[in-house]
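J.: Following is a predicted model, sequence given first.
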Amino acid sequence: MAPGELLTGLALPLVRIFFFISLGLILASLIEELGWSRMMSRLALPFVRFGRFSETSGASFALAFISGVSANTTLAEAYRDGKIGRREVLLANLLNSLPRFFLHLPTVFFLMAPFIKGAALLYVGLTFCAALLRTLLIAATGRWLLPAPAARPVAPTGGGKPSLREALLKAWKRLRRRLLRIMLITAPIYALFFMAAAWGYFALFSAWVEENFSLLAFLPPEGIGIIVLVAATELTAGLAAAGALLDGHTMANREVVLALLTGTVLAAPIQALRHQLPYYAGIFPPRLAAELIVVSQLFRAGSVILVGTVYFFLSA
């Protein structure tokens, strides 16, 4: 493998991951030290209050509109300090699917629109419905599974809150304690999956799924090609193929949208292993990290399949 590939495919992504993890740790510490969690949780008040989530989960929900890594780091720090339990971490991570959708919406939409034009609106609308459905279901599940929050004590009016400089010093000390451990866990995992992708194992797995997954018969043969490109390479390749098929009147908007939704579902496990597992394993305990990834991917896939199935029959 050429040194340039190692630099652009492994070294630079790891630097980017560690930068955002470090930023997330600092933000999480500042939120705790300066008492910002209550203020931020107000942005998510309807979901938090109905689902019986804590202020920490509310702050994570609000922060997820800006940075998914920082939102998860807030949950990880609260769990490590015993402020929230395992069940709430799982539910709060799932609750953040709606802000994560809006976080990536501009990139996804403006990437899709030049290729597939009007079909981009259909795809974005359907994935938004899936994200909203997940958030509503998790809020309802939280109300059922989480205990009613106890009455919060009135905060003292005098002093006690550190200055910004003191909070930054505490955040820096916490970062130095934890960052080395995170790097030792994250770097080998990311490198392993980078090499697996470079050697073509993910592409082989995706091709095997497409060849043996008989439920894809509802799509024309050209649609299978879009799915393979989305699942085995990246979204841009699938969009380029879809745009060419649309321009050539080989496929209609409905078929392209269904192919992209299917490719998104089938690509989810691979994307989770390549991108989520390295940094989840760095900030959460290993078993909890695995649970978060499996549950979130299954729930996301289930919601997309449900919304896609409704669209399939309504648009027939």
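T.: Thanks, I have it. Numbers count the residues shown, from 1 in each chain.
J.: switch to C-alpha atoms for all contacts and neighbour counts from now on
T.: Noted.
J.: quick one: secondary structure of residue 249?
T.: coil (DSSP: H, G, I helix; E, B strand; the rest coil).
J.: ok, now how distant is it from residue 41?
T.: Taking C-alpha to C-alpha, to the nearest Å as the measure, residue 249 falls 48 Å from residue 41.
J.: And for residue 270, nearest residue in space, chain neighbours not counted?
T.: residue 202 (7.1 Å; C-alpha to C-alpha, 6 or more residues apart in numbering).
J.: three-state assignment of that neighbour?
T.: helix.
J.: How about the contacts made by it?
T.: 196, 232, 270 (C-alpha atoms under 8 Å, 6 or more residues apart in numbering).
J.: go with 10 Å
T.: 193, 196, 208, 231-233, 267, 270-271, 274 (C-alpha atoms under 10 Å, 6 or more residues apart in numbering).
J.: Return the subset of those lying in helices.
T.: 193, 196, 208, 231-232, 267, 270-271 (DSSP state H).
J.: Compare those residues and tell me which has the most neighbours.
T.: residue 231 (30 neighbours; other C-alpha atoms under 10 Å).
J.: Please tell me how far the closest residue to that one other than its chain neighbours sits from residue 80.
T.: In space, and not counting its chain neighbours, residue 231 is closest to residue 267: 4.2 Å by C-alpha to C-alpha, 6+ apart. In this view, residue 267 and residue 80 are 31 Å apart by C-alpha to C-alpha.
J.: One more to weigh against that first structure:
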Amino acid sequence: MHEHEFTLSAIMQSSGWILFAVAIGAIIANIIESRNWTGFISFIANPLLKFSRLPGVCGISFGTAFFSNNAAGSMLASAYADGRITRKEMFIGAITNSFPAKFRHMMRPAVVIIPLLGITAILYLAIQLIIEILQVLLVFSFGRRKNLDPTEYHAAVRKEMPTWNESLRFSLKATGKILLRVILITLPIFIFVAYLGDKGVFRQLEKKIPRNMQSVLSPETIAIMGSKMGGLVSSATVADKMFHEGKVSMLQILIALMAANMITIPFSALRRNLPTALGIFPKRDGAWIVGITQCLRFVFNLAALAILILIQVKF
């Protein structure tokens, strides 16, 4: 949908493609989830935990976090209360459990945004995965016990594997909820951004931005960042539109997504992570765990963003 093509037919065509891509991606993601997809990441979890040399309960908690971060946190809190692990080990276990939680959180939007953004989405997800792995390695390096055997990874396995019919029913039901969210949130944002572009708002904003900053902080980049408030799928749909119109490059999309991710980190922590952690861990430990986790994530994201901006400016 190019500029000056803000028509009903263009909107319907673009919206139809978005709904199709989201539906296919969501169905695949939900089927994989219902079929116990956590076994696929054991090749990452195993070496990380062997490096940590933490008590065995930390390995069990790490595997459980791929299904439920709350259950994993409760395991650590109980082990600390029983004296089986130290406070430091509880902190390390809880902070590194953010990796499985982040992996699970990325799973659904991953298969939705890849059809929209292609290699750009793959690069963004790869950067996020590398950031999480580096964060885990850094935290594990502070808690290694040389006198302990390597920690084993214990994948939490569901008691019964659902049949394919049950998996399909689960997937269709979950996909319906995702499509409803797309219709209520993603599409209105997409249409609003398209309307602003048709009215020349971005061209007017571009004139007010210094020329030497336009390659990094263009109006289109700001629009992608703003749409991230509606979720990763929302920003991906806006980025896909602008990329096909030739208004942003692959690198600019990555910069926008990384910058938006940093902006949403504190809001996500306050809305989701902090209330749960305060209810699981003793005293103020929950607040410290969330604070350290999100600060590390922010710093690593900032470093990755700085590298991307440097590449954009230099090349």
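T.: Cool, the structure landed. Quick caveat: nothing in here was measured; it's all calculated off a predicted structure.
J.: What value does the TM-score take for this pair?
T.: TM-score of the superposed chains, computed with TM-score structural alignment, normalised by the length of the second structure, equals 0.59; 209 aligned residues with a C-alpha RMSD of 2.8 Å.
J.: returning to what we had before: tabulate the ones in helices among the contacts of residue 202 of the first structure in JSON lines, adding columns for distance to residue 293 of the first structure.
T.: Formatted as JSON lines, these follow (distance: C-alpha to C-alpha, whole Å):
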{"residue": "193", "distance to residue 293 of the first structure": "16"}
{"residue": "196", "distance to residue 293 of the first structure": "19"}
{"residue": "208", "distance to residue 293 of the first structure": "23"}
{"residue": "231", "distance to residue 293 of the first structure": "18"}
{"residue": "232", "distance to residue 293 of the first structure": "20"}
{"residue": "267", "distance to residue 293 of the first structure": "14"}
{"residue": "270", "distance to residue 293 of the first structure": "11"}
{"residue": "271", "distance to residue 293 of the first structure": "11"}
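J.: Determine which two of the residues you listed are furthest apart.
T.: 193 and 208 (18.5 Å; C-alpha to C-alpha).
J.: before we move on, back to that, neighbour count winner among residue 249 and residue 41 of the first structure?
T.: Under the criterion of other C-alpha under 10 Å, the comparison of residue 249 of the first structure against residue 41 puts residue 41 first, with 24 against 10.
J.: Check which helix or strand that one maps to.
T.: Per DSSP states H and E: residue 41 of the first structure is located in helix 37-41.
J.: So the residue nearest to the spatial centre of the first structure, which state does it fall into?
T.: In the first structure, the residue lying closest to the centroid (C-alpha atoms, centre = their mean) is residue 100, at 6.2 Å. Following three-state DSSP, residue 100 of the first structure is assigned to helix.
J.: thinking again about what came up before, columns distance to residue 259 of the first structure on top of the contacts of residue 202 of the first structure, output as TSV?
T.: Shown next, in TSV, are the contacts of residue 202 of the first structure (distance: C-alpha to C-alpha, whole Å):
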residue	distance to residue 259 of the first structure
193	26
196	26
208	17
231	11
232	14
233	15
267	12
270	17
271	17
274	22
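J.: which one among the ones in helices among the contacts of residue 202 of the first structure gets closest to residue 130 of the first structure?
T.: When those are compared against residue 130 of the first structure (criterion: C-alpha to C-alpha), the nearest one is residue 267, at 16.5 Å.
J.: ok, the closest one touching residue 228?
T.: Yes: the pair formed by residue 267 of the first structure and residue 228 meets the contact definition of C-alpha atoms under 10 Å, at 9.0 Å.
J.: any residues in contact with both of the two?
T.: Common neighbours of residue 267 of the first structure and residue 228 (C-alpha under 10 Å, 6+ apart) are 206, 234.
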